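> sequence? don't have it. structure:
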């Protein structure tokens, strides 16, 4: 409980008073904006009769894929290598005789230049024993779209409170509280993108035949913001 002081003759109470009624409202904003980044996942595989052959082949294929990604310069903002494995394949029947070894390495690339995306994914998919998944479209965590949505949500809260006050024939007096209740919808690292996902796997296309670049349309991103706000208003004449 708050004790009144000479400088605060009216104690603060949770739900307002007849002299200072409160209005509680929610402000919301929903934006649809173009994506800022696109992520693709590349899986490079190899196969050999012995472990060393599979490993050497995987190293060569991994280097080829990385060099292709790096050849696009600033269009590819980030390249990361994920899991790596060499797995023996056992022959069927009794015993543990190894038939072959399989190698696999995963690479993730993040692009900001969507004009290069279709050509790059096609060229990657054209490499031997290489699988490409994606793209996954997203906004940056610090995208201006998030700030715009939050600001719109606050303005809507103020406008809504004013309309309630006007309905009572009075005006807002002061802002008491502004609470963020999930102002931005940050997507996961690889969000599902219906209609924006493609899969491909290549097993050695002829060297003199270049596949046509894929036509990939960026998927629009939805940004949401919500705030709760409480205001005091001048006492209405009821």
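Nice, thanks for sending it over. Quick caveat, the model's predicted, so the values are computed rather than measured. Residues are numbered from 1 along each chain as shown.

> make it CA atoms for all contacts and neighbour counts henceforth
Fine.

> quick one: buried residues of the lengthiest helix in the chain?
Determined from DSSP state H, the single longest helix within the chain is helix 144-167. Applying a neighbour-count criterion of 16 or more other C-alpha atoms under 10 Å, the buried positions in helix 144-167 are 145-146, 149-158, 160-162, 164-165.

> same check, this time on stretch 136-144
Across stretch 136-144, burial judged by 16+ other C-alpha under 10 Å covers 136, 137, 138, 139.

> Identify all contacting residues around that stretch.
With contacts defined as C-alpha atoms under 8 Å, 6 or more residues apart in numbering, stretch 136-144 is touched by 35-40, 186-187, 190-193, 196-197, 218-219, 221.

> which residues touch stretch 68-78?
With C-alpha under 8 Å, 6+ apart as the criterion, stretch 68-78 contacts 79, 109, 110, 111, 112, 113, 116, 120, 124.

> Setting the sequence-adjacent residues aside, check what's closest to the third one.
This points to residue 110. Closest residue in space to residue 110, ignoring its immediate chain neighbours: residue 39 at 4.5 Å, by C-alpha to C-alpha, 6 or more residues apart in numbering.

> Tell me the spacing between residue 170 and residue 92.
Between residue 170 and residue 92 the distance is 84 Å, computed by C-alpha to C-alpha, to the nearest Å.

> same thing with residue 29?
If you measure residue 29 against residue 92 using C-alpha to C-alpha, the figure is 60 Å.

> who has more neighbours, the two?
Between residue 29 and residue 92, counted using other C-alpha atoms under 10 Å, the more crowded position is residue 29 (21 against 10).

> quick one: contacts for the more buried one?
Each residue near residue 29 by C-alpha under 8 Å, 6+ apart is listed here: 149, 150, 152, 153, 156, 223, 224, 225, 226.

> Which secondary structure state does the spatially closest residue to the third one that is not a sequence neighbour sit in?
The shortest distance from residue 152 to any non-neighbouring residue, by C-alpha to C-alpha, 6+ apart, is to residue 29 (5.8 Å). The three-state assignment at residue 29 reads strand, by DSSP: H, G, I helix; E, B strand; the rest coil.

> Presented hereafter is structure B, for comparison with structure A:
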């Protein structure tokens, strides 16, 4: 093929569907696995309120320190502890000609990641037993480098090869070469809160020593993997 202007060779576009002697075959491989969770996350929100700003901040600091101290007593079971948000908000009067501050609301939120589920129920109960402390969760999850992700990806590729081989055999051919594998994503399902506990708010009055531990059942995680694969195969025997 030559260029119409000067006679120089022009590039020949690749045939998207192969040739009669070397047909192309495109398939999709999928995998869906279930695995036990590896970590659990809980959100701990500590609050304080008072008519005096300094007093509200002092109370919030004290309660926050109590919650952090309790969390850190769980040692290696506490894999990660992160502070999310902090706020100290004045609350204005709703009526009157002049705006006045009638109270201050303080709040700080932490996210704790735990890897030992045997202590999770006890920890959530003890946290919720603290004054003006709210606990949300747990949210079960797999780690990003969990072997479950690799297993799902491997299974998806194996399924794509098997499916392509079956298609080729159906027309009297066999697979010849792999041209491409396109990863469409291998990821864990969105973490969801287990029905055993959504949130628990503590307002004081109960003793930490006598508060019963929650019975929490880890929620199994679903891992998905999807790939597109393209092959060439030998000439079909039609």
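Yep, that arrived. Predicted, not measured: the structure shown is a model, and the values here were computed from it.

> For the longest helix of the first structure, grab the matching residue range in the second structure.
Alignment of helix 144-167 of the first structure against the second structure: residues 147-170, by TM-score structural alignment.

> Tell me roughly how far the matching stretch lies from the first structure on average.
For stretch 147-170 of the second structure, the mean distance from the matching residues in the first structure following superposition reads 0.6 Å, by mean C-alpha distance after the TM-score superposition for the first structure.

> Tell me how far that stretch lies from the chain's centre.
Stretch 147-170 of the second structure has its C-alpha centroid displaced from the chain centroid by 25 Å (C-alpha atoms, centre = their mean, to the nearest Å).

> just stretch 102-110 of the second structure next, same as before
28 Å.

> where do the strands sit along the second structure?
Read by DSSP state E, the second structure holds these strands, from start to end of the chain: 24-35, 39-50, 78-92, 101-114, 133-141, 175-188, 199-202, 221-233.

> in stretch 33-52 of the first structure, what's buried?
35-48, 51.

> Then stretch 64-78 of the second structure?
64, 67, 71, 77, 78.

> Which residue range of the first structure does it align onto?
The aligned range for stretch 64-78 of the second structure is 62-76, by TM-score structural alignment.

> Give me the distance between the two termini of that stretch.
Between the start and the finish of stretch 62-76 of the first structure there is a gap of 17 Å, counting by C-alpha to C-alpha.

> Stretch 70-83 of the first structure now?
Taking C-alpha to C-alpha as the measure, stretch 70-83 of the first structure stretches 20 Å from start to finish.

> residue closest to the middle of the first structure?
Note on the first structure: the residue nearest the mean C-alpha position is residue 187, at 3.3 Å, using C-alpha atoms, centre = their mean.

> could you measure it against residue 93 of the first structure, distance?
Taking C-alpha to C-alpha as the criterion, residue 187 of the first structure is separated from residue 93 of the first structure by 47 Å.

> and if you look at residue 236 of the first structure?
In this view, residue 236 of the first structure and residue 93 of the first structure are 88 Å apart by C-alpha to C-alpha.

> Have a look at these two and say which one is more surrounded.
Set residue 236 of the first structure next to residue 93 and count neighbours by other C-alpha under 10 Å: residue 236 wins out with 16 against 7.

> Spell out which residues sit in contact with residue 34 of the second structure, please.
By C-alpha under 8 Å, 6+ apart, the contact set of residue 34 of the second structure is 220, 221, 222, 223.

> which of those residues are the two that sit furthest away from each other?
Within these, 220 and 223 form the most distant pair, 9.9 Å apart (C-alpha to C-alpha).

> anything in contact with each of these two?
By the contact definition C-alpha under 8 Å, 6+ apart, residue 220 of the second structure and residue 223 are jointly contacted by 34, 35.

> So which of the two has more stuff around it?
For residue 220 of the second structure and residue 223, the more surrounded residue by other C-alpha under 10 Å is residue 223, and the numbers stand at 22 against 15.

> What's the match for the more buried one in the first structure?
Going residue by residue (TM-score structural alignment), residue 223 of the second structure aligns to residue 223.

> I figured its match hits residue 35, correct?
No. Residue 223 of the first structure lies out of contact with residue 35 (C-alpha atoms under 8 Å); the separation is 10.7 Å.

> Specify, as a residue range, where stretch 103-111 of the second structure falls in the first structure.
Using TM-score structural alignment, the partner range for stretch 103-111 of the second structure is residues 100-108.

> quick one: contacts of the matching stretch?
Contacts of stretch 100-108 of the first structure with the rest of the structure, by C-alpha under 8 Å, 6+ apart, involve 39-51, 54-55, 58, 62, 79-90.

> tell me which residues in it are buried?
In terms of neighbour count (16+ other C-alpha under 10 Å), stretch 100-108 of the first structure has its buried residues at 100, 101, 102, 103, 104, 105, 106, 107, 108.

> from the chain's centre, how far out does it sit?
Taking C-alpha atoms, centre = their mean, the mean C-alpha location of stretch 100-108 of the first structure is offset from the chain mean by 26 Å.

> tell me the contacts of the equivalent of residue 29 of the second structure over in the first structure?
Pairing criterion TM-score structural alignment: the partner of residue 29 of the second structure within the first structure is identified as residue 27. For residue 27 of the first structure, the residues meeting the contact criterion (C-alpha under 8 Å, 6+ apart) are 153, 154, 155, 156, 157, 158, 160, 226, 227, 228, 229.
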